[in-house]
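*Asks:* sequence and predicted structure below; questions after.
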Amino acid sequence: MSVVSSAAAEGFIQRLPKEIRFYLVHGLDEGLAHERVKAIIRSRIGDDTDPMRLVRLEGDAVARDPGALADEAYAISMFGGERAIWIDAQGRDLMPALEPLFARPLTDCTIVVKAGQLKKGTGLRAAFEASAARASIECYPDDSSTLESLIDAEARAAGLTIAPDARAALAHMVGADRRTTRGEIAKLMLYARGRSEITAEDVEAIVADAAPSNLDQVVDDALLGDLPAVEASLSRFFHEGGDADYLMIRLVARLTLLHRLRVEMDQGRPFEAACQALFVKLPMSARRALAKQAERWTTDSLAERLPAIRQASARVRTDTQLADVLATRALWTLAARRRGARR
């Protein structure tokens, strides 16, 4: 099978295997999925948007008339050359249309299906992950390292540099959706045009907080030990389609940051000075929450909990069937253990 993780997707798309004609691009980050679908199609047919070479279909249309997809896929191009079909799944059952194509190889046409979050082992994802002749490409929200690399690349392209604290602040504010992230970065580059460096003040002035606030609320509630609030915010997070893996990534990142802050504070630095030393630049509401958490946890208690939370995060990533349950258990346990931290 060809299962491509979100982290490995960029390299995979740059070197697309010629023998693979079917691609499923799926995940929580709709903007990133859109970007990767375009990259796959560009790799196959270039930037050509001629409707004779690139056909876009909606999931509704494909589900209503499954046979039409085969007619389109096996049609001979009037002018020769590669063709591509882009299907937006829209949650529809596309298997009646795709299964006949899986059984009969395509020679000059590539089919790319874009979908939202899909559970492992079910439906489209199971079908695409069952054969080496197909590829399933995950699209999860960018982690801090990927975000900072993206920010640096966009700044260089605009002929700018970005201060470390500005980069850290921007990475905190964006990341839930690649399209939104690029939009916020583009606004910032336009705002800073004519200068050599982007500062933290620029970020505060122009970038909207595009991060998912309900996700941060879950993390804040758990780290403050507010069990009723954890129950409410977790329920809202999952009801709105929140991803357990992304939640655990955010939790590990927050605990790691808190531990580093506590180390600085144990050396005699007040909270604000510790933030400056670590280039932590956050919106005021996020800074207030972080300050409360730093007051209520000790360096030792954070060091004790971090390995368990990292282990829980790894389990959430690998056990997709129980991911929500495992994440919920980890958040509840963390909130309960907060009582043992310094108040």
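*Replies:* Sure thing, it's come through.

*Asks:* all contacts plus neighbour counts: C-alpha atoms, from now on.
*Replies:* Fine.

*Asks:* and whichever strand or helix holds Ala168, how far out from the chain middle?
*Replies:* Using DSSP states H and E, Ala168 maps to helix 164-173. Distance, stretch centre to chain centre, for helix 164-173: 17 Å (Cα atoms, centre = their mean, to the nearest Å).

*Asks:* so which elements touch that helix?
*Replies:* helix 144-157, helix 200-206 (3 or more Cα pairs under 8 Å, 6 or more residues apart in numbering; DSSP states H and E).

*Asks:* same thing but 10 Å
*Replies:* Packed against helix 164-173 by the contact rule (3 or more Cα pairs under 10 Å, 6 or more residues apart in numbering; DSSP states H and E) you find helix 144-157, helix 178-191, strand 197-198, helix 200-206, helix 271-277.

*Asks:* immediately after the last one, which helix or strand?
*Replies:* Past helix 271-277, heading to the C-terminal end, the next element that is a helix or strand (DSSP H and E) is helix 284-296.

*Asks:* mind checking how far that next one is from the chain centre?
*Replies:* On Cα atoms, centre = their mean, the centre of helix 284-296 falls 25 Å from that of its chain.

*Asks:* list the buried ones in that helix?
*Replies:* Arg287, Ala289, Leu290, Gln293, Ala294, Glu295, Arg296 (16 or more other Cα atoms under 10 Å).

*Asks:* same question for stretch 115-122.
*Replies:* Ala115, Gly116, Gln117, Leu118.

*Asks:* ok, and here's another one to check against it:
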Amino acid sequence: MKLSGRDAARFLARPDPGIAGILLYGADAMRVALKRKALVEALVGPKAADEMRLTRLAGADLRRDPAALVDAVKAVGFFPGPRAVLVEDAGEPALAAVKAALEDWAAGDAAIVATAGNLGAGSGLRKAFEAAKTAAAIGVYADPPDRAEVEAALAAAGLAGAGREVTGEIELLARALDPGDFAQFLEKLALYKHGDAGPLVSDDVAAVAPPSGEAEIDEVLMLAADGDARGLARAFRDLGGGSATSVTIAAARYFRTLHAAAAAGDPEAALSRARPPVFGPRRSRMAGQARAFGRERLETALGLVMEAELALRSSRPVPASALVERLLIRIAMLRRG
């Protein structure tokens, strides 16, 4: 069978233990490798290699010895538990061996996990997995992950249950980072939250997100909240390679803090109790911003930030930097009334 979209994401998160074989293929070797790693762990567990329940074969070797795959699939492991045979860089040379193994597969045999590069619709290897009732083929593309894939990645990292707001921030990061960096970010986030029973919040994400010129971004947000449209336009251009995604996430956090301070009635006291607390001249400046905006206009500002986040997360291409600069100028003009 052929799986794509949400069906593929659900299968990769919770693969059918009775599956005979899965083919992962795509032009981006890193993305395929990350999907393969997650799939193998979901099928046979993270300790399968140590317990000799995972066998690795090179696809090129199967042309010379096609029976090796059937032998590995049928072999009885020393340790109890599910088994898998990983065929790396399968390609068309492995086709005969794969077809024989899928046809001979029976319940209790090891699952076949094959990886390959970009395969066209006419590929015999793709057709073998798509045509088999007990096998599946999944194309791994360079498209940014959607909400379902991000939620699955959070669950796999032990971070399930995040609210929509925090998940949206992580989704933006997933679109801005390459797959390897995003996987490292999730690992760091899981370690950061280890032993903390509290819910995942924006400050947790900010604490472990890759650095992206936070001081410069903070000054841009300060200028927007001051109503200095010209100053922030210059400062935004000085960011250079600053990520539009990082600016948007920081803006959401910043204006939520101002909104909470404005709603509390005593902005300075509220900022001193914020998480993290704000002190010194920065607190006085932010308190003045909260008073100048007022609660209603800060709610409008947060609505504009949310619109920008949705635009950045959409599948259609958008001029990200121009979109975020326009967002901040609109907020600055909002402060000036």
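*Replies:* Looks like it arrived, so ask away. Nothing here was measured: the structure is a model prediction, and the numbers come from that model.

*Asks:* report the TM-score for the pair.
*Replies:* The TM-score (TM-score structural alignment, normalised by the length of structure 2) is 0.50; 225 aligned residues with a Cα RMSD of 4.5 Å.

*Asks:* ok so, going back, could you dump the buried residues of helix 284-296 of structure 1 to CSV with distance to Ala327 of structure 1?
*Replies:* Putting the buried residues of helix 284-296 of structure 1 into CSV (distance: Cα to Cα, whole Å) gives the following:
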residue, distance to Ala327 of structure 1
Arg287, 24
Ala289, 21
Leu290, 21
Gln293, 20
Ala294, 22
Glu295, 25
Arg296, 22
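
*Asks:* of all the helices and strands packed on helix 164-173 of structure 1, which one is nearest Arg36 of structure 1?
*Replies:* Minimum separation from Arg36 of structure 1 across these (Cα to Cα) falls at helix 178-191, 10.4 Å.

*Asks:* how far off centre is that closest one?
*Replies:* The answer for helix 178-191 of structure 1 is 16 Å, by Cα atoms, centre = their mean.

*Asks:* tell me what angle it forms with helix 164-173.
*Replies:* 150 degrees (axes from the mean of the first three to the mean of the last three Cα atoms, to 10 degrees).

*Asks:* tell me the angle helix 178-191 of structure 1 makes with helix 144-157.
*Replies:* 40 degrees.

*Asks:* on that earlier part again, possible to save the helices and strands packed on helix 164-173 of structure 1 as CSV with mean neighbour count and distance to Asp220 of structure 1?
*Replies:* Putting those into CSV (neighbours: other Cα atoms under 10 Å; distance: least, Cα to Cα, whole Å) gives the following:
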stretch, mean neighbour count, distance to Asp220 of structure 1
helix 144-157, 16, 18
helix 178-191, 18, 23
strand 197-198, 19, 29
helix 200-206, 17, 21
helix 271-277, 16, 17
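
*Asks:* for stretch 192-201 of structure 1, measure first residue to last.
*Replies:* Start-to-end span of stretch 192-201 of structure 1 (Cα to Cα, to the nearest Å) is 11 Å.

*Asks:* and what of stretch 189-200 of structure 2?
*Replies:* 9 Å.

*Asks:* one step back: so how much does the helix holding Ala168 of structure 1 differ from structure 2 once superposed?
*Replies:* On superposition with structure 2, the mean distance recorded for helix 164-173 of structure 1 (mean Cα distance after the TM-score superposition for structure 1) is 4.7 Å.

*Asks:* next, the angle helix 284-296 makes with that helix.
*Replies:* Using the same axes, to 10 degrees: helix 164-173 of structure 1 against helix 284-296 is 100 degrees.

*Asks:* so how far is Tyr23 of structure 1 from Ile111 of structure 1?
*Replies:* 6 Å.

*Asks:* what sits against the nearest residue to Gln90 of structure 1 once chain neighbours are set aside?
*Replies:* Spatial nearest neighbour of Gln90 of structure 1, excluding adjacent residues (Cα to Cα, 6 or more residues apart in numbering): Gly59 at 5.4 Å. If a contact means Cα atoms under 10 Å, 6 or more residues apart in numbering, then Gly59 of structure 1 has Ile87, Asp88, Ala89, Gln90, Gly91, Arg92, Asp93, Leu94, Val113, Lys114, Ala115 as its contacts.

*Asks:* kindly recompute the last result at 7 Å.
*Replies:* Ile87, Asp88, Ala89, Gln90, Arg92 (Cα atoms under 7 Å, 6 or more residues apart in numbering).

*Asks:* ok, those in structure 2, which still hold?
*Replies:* By both residues aligned by TM-score structural alignment, their matches' Cα atoms under 7 Å, these still in contact after alignment to structure 2 are Ile87, Asp88, Ala89, Gln90.

*Asks:* tell me which of those fall in strands.
*Replies:* Judged by DSSP state E, those include Ile87, Asp88 as members of strands.

*Asks:* and the buried ones among the kept ones among the contacts of Gly59 of structure 1, selectable in PyMOL?
*Replies:* Entered in PyMOL, the line below selects the buried ones among the kept ones among the contacts of Gly59 of structure 1, by 16+ other Cα under 10 Å:
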select buried, resi 87+88+89
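
*Asks:* I'd like the kept ones among the contacts of Gly59 of structure 1 as a markdown table, with distance to Thr199 of structure 1 appended.
*Replies:* Listed next are the kept ones among the contacts of Gly59 of structure 1 as a markdown table, based on distance: Cα to Cα, whole Å:
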| residue | distance to Thr199 of structure 1 |
| --- | --- |
| Ile87 | 41 |
| Asp88 | 39 |
| Ala89 | 41 |
| Gln90 | 40 |
